[in-house]
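> Below are the sequence and a predicted model for it; my questions follow.
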Amino acid sequence: MTGFLSTFSKPFQLAVLLWPFVSVLLTVPAAVYLYRRDNRLRPVSVLGAYTFTLYVLGLGCFTLYPWPQDPAAYCATHHLGAQLNPLQFIGDIRTDGVTAILQLGMNIVLFVPMGFFLARFFRLPSWVAVAVCCATSVCIEVAQLTGIFHLYPCAYRICDVDDVIANTLGGAVGVALGLWCNRAFPTPRIDKTEVTMHPGFLRRCVSRSPWTWALSRCARCCRLCCGRISGMEQSPLKAARSLCCPACGSCCSKALCHGVPMDAPSAASSPG
């Protein structure tokens, strides 16, 4: 093991050193999403977002990294392909015994946190969370097969369909744990009718951050696309509210954001 890691020591040490700091930067958009969704930002939510970001970066690091330092020499002597037999793990267990069992178990455990976080913190439906885990595993295996999408000149790890099955199973276990935690320890419900008429400093900072601008524009585009596909266009008042009010809470007039019902007629058009 020491001889194997010595080939990758410098890049691997650099990745480990940068891991916590990069996680802090990537936690910001997750915290913005949680703040916009819940209209508050609890310490446990920030800790959960940071832990999830730390886990995702670690997942990518340990499944795709490190790679051999001498690409020409490695690719000349190694020709790795894809293992597409979904029952190959049975033969591996017969041949390697405990080693193959531990590898299968680790592939399952590796995706349990992802399923848990998606179900517990991000509150995705169970089938969506499992699908995200499966898609993530497929992307990892394709990246291994293509040398991180041709960033490396050849495949340096084996693409195994059994890994996708084991990862998806682990994600499903994590989703089940998250759903159990949601029932056993439910989060306090938020009254959606309460409107922040005087947003504080934290809300103003979040509303004016680049991440909020990007998220609000993406959400706006998704709503417009879904409305056009379904044939139900948004009214101008509703479109303005969806574009402006959720992002800031103070940049719109009170009549537009808070004082006028969705379908109420204006004063100019009202009779008498």
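Thanks, I have it. Numbers count the residues shown, from 1 in each chain.
> going forward, measure contacts and count neighbours with C-alpha atoms only.
Will do.
> Break down the stretch 151-272 of the chain into its strands, ranges please.
Ranges of strands in the stretch 151-272 of the chain, per DSSP state E, counting those that start in this stretch, are 159-160.
> what are the ranges of the helices in it?
Along the stretch 151-272 of the chain, the stretches classed as helices by DSSP state H, counting those that start in this stretch are 161-184, 201-207, 210-230, 236-244, 254.
> Most tightly packed of those helices?
helix 161-184 (a mean of 21; mean count of other CA atoms under 10 Å).
> which residues touch that one?
By CA atoms under 8 Å, 6 or more residues apart in numbering, the surrounding residues in contact with helix 161-184 are 82-89, 104-105, 107-120, 126, 129-130, 133-134, 137-138, 141.
> Use this one as the comparison:
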Amino acid sequence: METYIFPIKIALITFPILAMFITVPFSLYQYVKYGYINKFRTLILYSFLLYLLCAYYLVILPLPATTDVRSLQAEGTQHAQLIPFNFIIDLLKETNVIFFKPSTYINILKERAFLQAAFNGILLMPMGIYLRYYFKKDLKKTLLITFLVSLFFELTQLTGLYGIYNAPYRIFDLDDLILNTFGGFLGYLIAPLFTYYIPRSNTLDNNVDLPSLKVGYIRRFFAFYTDWFILGLIPFIDSNLFMESLTVFTYFILLVYLTNGKTIGKFLCRIRIQGKDERLSFKEVFIRYGILYYGVFGVNKILFTAIDLNKIEYANYVIVIMLIAIVIDLLIFVHFVLSVIKKDNMLFYEKFSNTKNIIS
């Protein structure tokens, strides 16, 4: 049992790390396709990711202690089993079950050959459920996808984890392909039993009124992160204050005005800036992003640049500048926290400019 528990433990440990890396692209995809993030859909997809991770680790773990696997194997070690349904022969050879004595049938649950066959049958059963319920695949596509995933697992073993090891440390077994695919078939058949009491995947977005939804801070952060990731690709933007100021003006003021409220990040997150009227005025955009980038961020940059320039000659001035920066940032942070607590989606620079984020 520990053989199966150990890979699942490793999957549970590494899943949060993997989830962290995919959260931004996953969220952007959800915003682009659906216009919002459905919590139930997120739960389904992340559970599917965790399942795939567990299945993969069950196939490759535990890893050998050395990459020189060949030296640990006897001459003529078999790396592939290509006889179909060979597991039945193994089961008949090893079983202690007496077919005319039903009281012995329980013994089969403790036998290696049966447990191994049962594990391979169960391994991809959840995939059949996911493919039918969420991804809306028919039986033929479910069988094909399950077979290909099983083939990927077997090739992973046959290649010694893609060449990391100099010989396979687990056998390529044709029966595994058969049993894994059969497990996907069973999963497809029993999917309605598991999904009867949960919403159908094609109805998750019914009765969702996108214009009435508020633009949350997480969504705004993704747009903000995307925009600054793009600007970060511009060479030497941080080394020249004038260049950075010009870039901010072009991207966050001029572009937003010309596109009526959109940057690339906002476009991907399906949000835009709205003013008093349907058409944004240049004044509204300039006040909004002038306060944010030339005011808040600009003051911080100037203050910390002054600290770097005068950190030796004018120690007293440096302390004063640091205190000013800390007070300004602390006030902004408190304002942000209070806005989150009160569920007020308009920050101070939005209130001054009479602008807000809406779903586009």
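Nice, I can see it. A quick note: this is a predicted structure, and the numbers were derived from the prediction, not measured.
> that older thread, will you turn the helices of the stretch 151-272 of structure 1 into TSV that also has distance to residue 41 of structure 1?
Output for those, formatted as TSV (distance: least, CA to CA, whole Å):
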stretch	distance to residue 41 of structure 1
helix 161-184	18
helix 201-207	9
helix 210-230	14
helix 236-244	20
helix 254	24
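> Select, out of those, the one closest to residue 66 of structure 1.
helix 161-184 (18.6 Å; CA to CA).
> Mean deviation, the closest one versus structure 2?
After superposition onto structure 2, the mean distance of helix 161-184 of structure 1 to its aligned counterpart is 2.4 Å, using mean CA distance after the TM-score superposition for structure 1.
> try stretch 128-135 of structure 1
Counting by mean CA distance after the TM-score superposition for structure 1, stretch 128-135 of structure 1 comes out at 1.9 Å.
> same check, this time on stretch 53-62 of structure 1
Averaged out, stretch 53-62 of structure 1 is 1.3 Å away (mean CA distance after the TM-score superposition for structure 1).
> Buried residues, that stretch. List them.
53-55, 57-59 (16 or more other CA atoms under 10 Å).
> So which of the residues you listed belong to helices?
Per DSSP state H, helices hold the following members of the buried residues of stretch 53-62 of structure 1: 53-55, 57-59.
> nearest to residue 241 of structure 1, of those?
The closest of those, once distances to residue 241 of structure 1 are taken by CA to CA, is residue 53, at 31.4 Å.
> What does the closest one correspond to in structure 2?
Using TM-score structural alignment, the partner of residue 53 of structure 1 in structure 2 is residue 49.
> Then residue 159 of structure 1?
Under the alignment (TM-score structural alignment), residue 159 of structure 1 maps onto residue 172 of structure 2.
> give the contact list for the closest residue to that match other than its chain neighbours.
Once flanking residues are discounted, residue 172 of structure 2 sits nearest to residue 80: 4.4 Å by CA to CA, 6 or more residues apart in numbering. Counting by CA under 8 Å, 6+ apart, residue 80 of structure 2 touches 158, 171-174.
> before we move on, what about residue 243 of structure 1?
By CA under 8 Å, 6+ apart, the contact set of residue 243 of structure 1 is 216-217, 220.
> Residue 82 of structure 1 versus the closest residue to residue 85 of structure 1 other than its chain neighbours, what's the distance?
Closest residue in space to residue 85 of structure 1, ignoring its immediate chain neighbours: residue 161 at 6.8 Å, by CA to CA, 6+ apart. To residue 82 of structure 1, residue 161 of structure 1 is 8 Å away according to CA to CA, to the nearest Å.
> What residues does the counterpart of residue 77 of structure 1 in structure 2 make contact with?
Using TM-score structural alignment as the criterion, residue 77 of structure 1 maps onto residue 72 of structure 2. Applying CA under 8 Å, 6+ apart to residue 72 of structure 2 gives no contacts.
> Now do the buried residues in whichever helix in structure 1 runs longest.
Criterion DSSP H: the longest helix present in structure 1 is helix 9-38. Neighbour-count burial for helix 9-38 of structure 1 flags 12, 15, 19-20, 23, 27-36 (criterion: 16+ other CA under 10 Å).
> Check these against residue 71 of structure 1 and report the nearest one.
Taking CA to CA as the measure, residue 71 of structure 1 sits nearest to residue 12 out of the buried residues of helix 9-38 of structure 1, at 16.1 Å.
> Can you tell me what sits against stretch 35-51 of structure 1?
Here stretch 35-51 of structure 1 makes contact (CA under 8 Å, 6+ apart) with 23-24, 27, 30-31, 34, 117, 121, 190, 246-247.
> again, 7 Å this time
23-24, 27, 30-31, 34 (CA atoms under 7 Å, 6 or more residues apart in numbering).
> again, but for stretch 154-162 of structure 2
Under CA under 7 Å, 6+ apart, the answer for stretch 154-162 of structure 2 is 166-172.
> Quote the end-to-end distance of that stretch.
End residues of stretch 154-162 of structure 2 are separated by 11 Å (CA to CA).
> And the furthest pair within the contacts of stretch 154-162 of structure 2?
Counting by CA to CA, the most remote pair of the contacts of stretch 154-162 of structure 2 is 166 and 172, 15.2 Å apart.
> count of residues packed around the nearest residue in space to residue 152 of structure 1 that is not next to it in sequence?
Nearest residue to residue 152 of structure 1 in three dimensions, chain neighbours excluded: residue 71, at 7.3 Å (CA to CA, 6+ apart). Residue 71 of structure 1 is flanked by 13 other residues according to other CA atoms under 10 Å.
> Pull up the gap between residue 71 of structure 1 and residue 29 of structure 1, please.
Distance of residue 71 of structure 1 to residue 29 of structure 1, given as CA to CA: 35 Å.
> What of residue 161 of structure 1?
For residue 161 of structure 1, the distance to residue 29 of structure 1 - CA to CA - is 32 Å.
> what about residue 258 of structure 2, how many neighbours?
Residue 258 of structure 2: 14 surrounding residues under other CA under 10 Å.
> for it, what are its contacts?
Residue 258 of structure 2 neighbours (CA under 7 Å, 6+ apart): none.
> cool, residue 7 of structure 2 as well?
Here residue 7 of structure 2 is in contact with 54, 57-58, 61 (CA under 7 Å, 6+ apart).
> Return the member of those nearest to residue 210 of structure 2.
Among the contacts of residue 7 of structure 2, residue 54 lies closest to residue 210 of structure 2 (CA to CA), at 35.6 Å.
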